[in-house]
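Engineer: just the structure for this:
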Amino acid sequence: MSQPIASPAVALAPPRHVAIIMDGNGRWAKARGLPRNLGHRQGVDAVREVVRACKRLGIEYLTLYAFSSENWKRPQSEVAGLMDLLRLYIRRELDELARNGVSIRVIGNRSRLAPDIVALIAEAEAKTRDNRTLTLVIALSYGGQDEIVDACRRIAERVAAGALRPEDVDTNVVASHLQTVGIPDPDLVIRTSGEQRLSNFLLWQSAYSELIFVDKLWPDFSAQDLADAVGEFQRRDRRYGGSGA
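Structural biologist: Below is the predicted model of the structure:
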């Protein structure tokens, strides 16, 4: 059963879009003498809790960094275990997510994924496309640098074809060629495990995001930790390069 979330003292608007770098599954398992994949399995429980918490907190978009383009370098057994977890998560959670108004969207390079996973993703996206309570964006086989390079390549092709003038290329044009088109930039980026870097995650989109680094490992991250991060976000003064009041 979900635990009640202690709300911030001041009732301010929550971030519209929260993005999370879910870090620390392997270290969580190592600290307990367990295989790394058991840490990843425990991390799935944290995903479930945070998704439910977003709905209660009024967050409209949640992006989770599930598997980076660099994660393919990990041992084959670990990668296979992560992919099995993804299959299990979609199959087990899809009906509940759909019932609760959650729309699923996956960003990243699908060409490296197994065909059955690509089919599961397509099914999940199609089944939840019209839901509006929460958009759950899963970054899978994703890298921010690759995303920007791909956008630049497609813009260059349009310029070469005469469909776009070089002087018309601006931030809006670039954003419209990113995989996150139609999704607002994250207001808040959270990283667990105490590491303090973006690790190639939403590099363009997080230009003005508030960053919060949490010492807890991802499997220990709770709904209350999310609420605490939201409270910290609400206390910050976002100036977007301006001087403020």
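
Engineer: going by C-alpha atoms from here, please, whenever you check contacts or count neighbours.
Structural biologist: Will do.

Engineer: mind checking what secondary structure Asp130 has?
Structural biologist: coil (DSSP: H, G, I helix; E, B strand; the rest coil).

Engineer: next, count neighbours for the nearest residue to it once chain neighbours are set aside.
Structural biologist: Spatial nearest neighbour of Asp130, chain neighbours left out: Ser103 (7.0 Å); criterion: C-alpha to C-alpha, 6 or more residues apart in numbering. Ser103 has 23 neighbours, counted by other C-alpha atoms under 10 Å.

Engineer: which residues in this structure form strands?
Structural biologist: Remark: strands assigned in the chain by DSSP state E are 17-21, 61-68, 102-107, 134-142, 188-191, 210-213.

Engineer: one more, please, to line up against the first structure:
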Amino acid sequence: MIGPKHVAIIMDGNGRWGLKKKNSRNLGHKKGIIRVEEIIKQSIKKKIKFLTLYTFSSDNWKRPKIETNFLFTLLENYIDKEFNNLKKKNIKIKILGDIDKFPPSLKIKLRKVEKNTNYNTLIQINLALNYGSRQELVNAFKIISIKKKRIITEKLISDNLYTKNIPDPEILIRTGNTNRLSNFLLWQINYTEIFFVKKLWPDFGKNDFNIILNKFNKIKRNFGAI
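Structural biologist: Below is the predicted model:
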């Protein structure tokens, strides 16, 4: 059985995990980074070519500024730590979303790591940052309007999304015991197998990931046929 090429993950539950452990949401975010590293390694082992991580949604600006600033610092520190390793490990980084509102230093580093890893081929990690699926669709239609295309097709829309040239995910995982999509990849998941997980993201490990991959491989996917 051929496994999935593309897995997308809504990494929910960091803050709640931190509050339960040490009464600190930031602790959960730090632990969440460790889980990201573990799932990336496992994805490579399973020969998954695309891994999309819902890292910061366009609605996350509603959170306290002290928390968003901590998230930005955490992400910036991670880039500083892993910048050279990403190229050595042949990992490609792609940004999905509008990062213009991000702190200048973080924005520069994100664009630099995206450019620096552009030709890497082992796995592509898509970081959804200041991402919202509805806004992605609005942006796509604005671009199409500027191009003055009169015939609208599914391919035309797909070609103007952040995910252009990225196959739709076969699997979407959401941790955190919450059964909703939260404005994530709404166009792209029309035939995606969705797995809602009760565990909070910092408790989600490679064994949980493997269980989902095994379940996926047993699913008969008909895509509307019999």
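
Engineer: what's the TM-score here?
Structural biologist: With the length set by TM-score structural alignment, normalised by the length of the second structure, the two chains reach a TM-score of 0.97; 226 aligned residues with a C-alpha RMSD of 0.9 Å.

Engineer: export the strands of the first structure as CSV, with columns for distance to Ala122 of the first structure.
Structural biologist: Converted to CSV, the strands of the first structure look like this (distance: least, C-alpha to C-alpha, whole Å):
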stretch, distance to Ala122 of the first structure
strand 17-21, 22
strand 61-68, 17
strand 102-107, 9
strand 134-142, 13
strand 188-191, 26
strand 210-213, 31
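
Engineer: residue in the first structure matching Gly97 of the second structure?
Structural biologist: Matched by TM-score structural alignment, Gly97 of the second structure corresponds to Gly108 in the first structure.

Engineer: quick one: its match from Ser68 of the first structure, how far?
Structural biologist: From Gly108 of the first structure across to Ser68 of the first structure, the span is 8 Å (C-alpha to C-alpha, to the nearest Å).

Engineer: ok, now Asp228 of the first structure?
Structural biologist: Taking C-alpha to C-alpha, one finds Asp228 of the first structure at 26 Å from Ser68 of the first structure.

Engineer: quick one, which of these two is more surrounded?
Structural biologist: Neighbour comparison, Asp228 of the first structure and Ser68: the larger count goes to Ser68, with 19 against 16 (by other C-alpha under 10 Å).

Engineer: contact partners for that one?
Structural biologist: Listed by C-alpha atoms under 8 Å, 6 or more residues apart in numbering, the contact partners of Ser68 of the first structure are 139-143.

Engineer: so which residue is dead centre in the second structure?
Structural biologist: Centroid check for the second structure by C-alpha atoms, centre = their mean gives Leu53 as the closest residue, at 1.7 Å.

Engineer: can I assume it is in contact with Ala8?
Structural biologist: Yes. The pair Leu53 of the second structure / Ala8 is scored as a contact, 6.0 Å apart, by C-alpha atoms under 8 Å.

Engineer: Thr163 of the second structure matches what in the first structure?
Structural biologist: Using TM-score structural alignment, Thr163 of the second structure pairs with Thr180 in the first structure.

Engineer: excluding its backbone neighbours, what's nearest that match?
Structural biologist: Setting aside the residues directly before and after it, Thr180 of the first structure is nearest to Ile107 in space (C-alpha to C-alpha, 6+ apart), at 7.3 Å.
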